[in-house]
Every structure is written in structure tokens, then in C-alpha cells.
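> compute the structure for the input listed below.
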Amino acid sequence: MEIEQVDLPETTLAVVRERVAMTALTGFYDSAYTRVERALTAAGLAPTGPAIGWYADMPTDSVDVAAGFAVPDGAGPFVDDVQTHTLPAGAAVVGTYTGPYDGLPGAWDQLVTWAAQHGAAGRGDFWEEYLTDPSPDDDPAANVTRLVLPLR
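As a prediction, this is how the structure comes out:
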């Protein structure tokens, strides 16, 4: 996995945010993306980037997570429980992982280790950008996920 430190721009997201049991995460993502897509359609908007899963903190048996898409600045308000969330500009360590989602914990370990070896520390939150749209007919080994660790 290629890893680098970059400066990210501020990004506005349209998301559904909840505290979710780790065992219910897949169902949450499926439901949240559907609700956000419906809200964007109702607002006459299209996503400006890939699907994103933002985590407020490290998961335990549950996690504070938001799922949605980047949207133009100033977008919203949205219908239902879809809200805006801003990812602040700043330095981050990013890596692009290719493989099945069950390999993401190992990819995160590699990214966090790289950051520590380079004197960088995360600020607490982090996110994943799902660069490919998984399908039951696709090979999970072809999934591409961008891992983003914002720095203090």
C-alpha cells in the first residue's frame, strides 16, 4: 500500500450519523447511503466524490459513524435524518488499499504505524473513501479504499 502525507481541503458531506454496533455496520452503511442518495435527489444534487465512511473515534463494540457523500459547499438542508458534516482542511496521512473489506483493519494498522514512524499523530477521527462500488458479482479483491488519517 502506498502511503503519503498530504494537505486536504475542507470538504462538506451529506451524511447519516449514528452510534452503531460493529455487528450492524454493514446494514447501517447500506441504509445510510440509500437515504443520503434519496436526499440528494430531492435536493437536485449529485455527489461530488465517492462514498465516505467517517469515524468520530476508534471502534469498540460500537462506533460513532457517518456515511454519505461529498457535496458542494452550502448544500442542505436535507430531508429526513440527512445532515451536513464538514471535514476540516489540514494535514493527513493517506493510503490506498486494494482488497476485500475484511483486510481494512490490517491496512489501517499499516497506515497508523507509518504515521508514527514519521512523527505524525492522528487527531482522533478518520475516514474511508470507497473508490469502487462493490457489487455481489464483483471480486472483493478488486475493492479500492482510500484511508485518511487527519493529523493533529
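
> please make it C-alpha for all contacts and neighbour counts, starting now.
Fine.

> which elements pack onto the helix ranked longest in the chain?
Using DSSP state H to assign secondary structure, the helix with the most residues in the chain is helix 25-43. Using 3 or more Cα pairs under 8 Å, 6 or more residues apart in numbering; DSSP states H and E as the contact test, the elements touching helix 25-43 are strand 11-21, strand 62-71.

> list the buried ones in it?
When neighbours are counted by 16 or more other Cα atoms under 10 Å, the buried residues of helix 25-43 are found to be 28-29, 32-33, 35-40.

> ok, now stretch 113-120?
114-115, 120.

> of these, closest to residue 20?
Using Cα to Cα, residue 115 is the member of the buried residues of stretch 113-120 that lies nearest residue 20, at 27.3 Å.

> so the closest one is in which element?
helix 104-117 (DSSP states H and E).

> who's in contact with that helix?
Under the criterion Cα atoms under 8 Å, 6 or more residues apart in numbering, residues 1, 3, 93-95, 97, 121, 147, 149 lie in contact with helix 104-117.

> strand 62-71 and the next helix or strand after that helix, what's the angle between them?
The C-terminal neighbour of helix 104-117 among helices and strands, as given by DSSP H and E, is strand 126-130. Compare the direction of strand 126-130 with that of strand 62-71 by axes from the mean of the first three to the mean of the last three Cα atoms, to 10 degrees and you get 50 degrees.

> the structure of the following sequence is requested for comparison with the preceding one:
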Amino acid sequence: MLDTPHLVQTEPQMAAMIHITVPSDQMQEVMCPAIMEVYEAVKAQGIGPTGALFAHHYGMKPGIFNFDVGVPVSTPVEPVGRVIAGELPGAVVMRTLYTGPYEGLGSAWEDFQELVKAEGRALGPNLWERYLKGPESGEDPSAYVTELNQTIIL
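Below is the predicted model:
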């Protein structure tokens, strides 16, 4: 289920992140280890996380995921392993909330982007999702909440 999209100006956020480029069929096997690595780095350094886990995608090419997985931090992370200092960008985005299991995110993005285009807005190259309520909040995937952010061209 999608909430009504709305226009938002986001502010840049310091982040600790890992960049990943993989075929889409490998996403599940690389995402969890990357998340754990980011969390371990920021907790060991005492700098976060200060907000929700995110995945920042650099466009959506069929069959390929090119993205950063990360968390906001209070100060820049010291690089360790694959974890580097980065930033979730400030941008004008259309934003909505998707409630449901992660398996439904692909369809949710398609529906959301169609709603944005129906408003006469041109999609920008970047998009990100923030995982606001997930497995840590209970066993019912239908209650997961993911914030979807699509950059737009003004």
C-alpha cells in the first residue's frame, strides 16, 4: 500500500556506506552482509546509526543494482573494510511510504513512479528507500514501512 506522494526538499546527511553493483539475482545474498558490515563499523566507532538504514540507487537498469547501502552518522566514519564515508544527498524528491513486505518493493516503485509521472513530473536519475519499520519491529512483513524517495527534475 502506498501513501499519497508529496514534494519534499531533503537536506544532505552524512553517512557510512558500502557501494554495491550486482546483477539483480544476487541482491539478496549481498545486501544482508553489507548491512551488517555498515552497522558493525558505525557502532564500533560510536557514531551511529543516527537514523534509518537506506539504499540509494543510481538509476534503475534492468537486471543490475547499482547502489549504496548505508546509515546516517553523527561524524564521518573512518573507512574500514568496504565501509566508507559518504552522503545521502540533498535533493527535491517526491516521497511516499510503502507499507508491506520487501518482496513488494519492486511493484511499489513502479506504481509510485507512475503516480509521479501522472502529476506531470519528470523523474530524476536517483532514488532511495529508507527502511523505517522492518523485521526488528515484529514478525509480520505486511507491517513493514519503507519510505520511497524519487528525485525529480524541476
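
> before we move on, the earlier item: can you lay out the helices and strands packed on helix 25-43 of structure 1 as JSON lines showing mean neighbour count and distance to residue 129 of structure 1?
Formatted as JSON lines, the helices and strands packed on helix 25-43 of structure 1 follow (neighbours: other Cα atoms under 10 Å; distance: least, Cα to Cα, whole Å):
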{"stretch": "strand 11-21", "mean neighbour count": "21", "distance to residue 129 of structure 1": "12"}
{"stretch": "strand 62-71", "mean neighbour count": "22", "distance to residue 129 of structure 1": "9"}
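
> wait, which of the ones you listed is closest to residue 88 of structure 1?
With respect to residue 88 of structure 1, and counting by Cα to Cα, the nearest of these is strand 11-21 at 6.6 Å.

> other SSEs contacting that closest one?
Strand 11-21 of structure 1 packs on helix 25-43, strand 62-71, strand 83-87, going by 3+ Cα pairs under 8 Å, 6+ apart.

> where does it end up in structure 2?
Using TM-score structural alignment, strand 11-21 of structure 1 corresponds to residues 13-23 of structure 2.

> for stretch 60-71 of structure 1, same thing?
With TM-score structural alignment applied, stretch 60-71 of structure 1 matches the range 62-73 in structure 2.

> and the gap between the residue nearest the centre of structure 1 and residue 118 of structure 1?
Within structure 1, the residue whose C-alpha comes closest to the C-alpha centroid is residue 53; the distance, by Cα atoms, centre = their mean, is 2.7 Å. For residue 53 of structure 1, the distance to residue 118 of structure 1 equals 25 Å [Cα to Cα, to the nearest Å].

> got the contact list for the nearest residue to residue 85 of structure 1 once chain neighbours are set aside?
The spatial neighbour of residue 85 of structure 1 that comes closest, neighbours along the chain excluded (Cα to Cα, 6 or more residues apart in numbering), is residue 13 at 5.1 Å. Going by Cα under 8 Å, 6+ apart, residue 13 of structure 1 touches 68-71, 84-87.

> now with 10 Å?
36, 47-49, 51-52, 54, 66-73, 75-76, 82-87 (Cα atoms under 10 Å, 6 or more residues apart in numbering).

> over to residue 26 of structure 2?
Applying Cα under 10 Å, 6+ apart to residue 26 of structure 2 gives the contacts 63-65.

> could you do residue 122 of structure 2 as well?
With Cα under 10 Å, 6+ apart as the criterion, the residues that contact residue 122 of structure 2 are 113, 116, 151-154.
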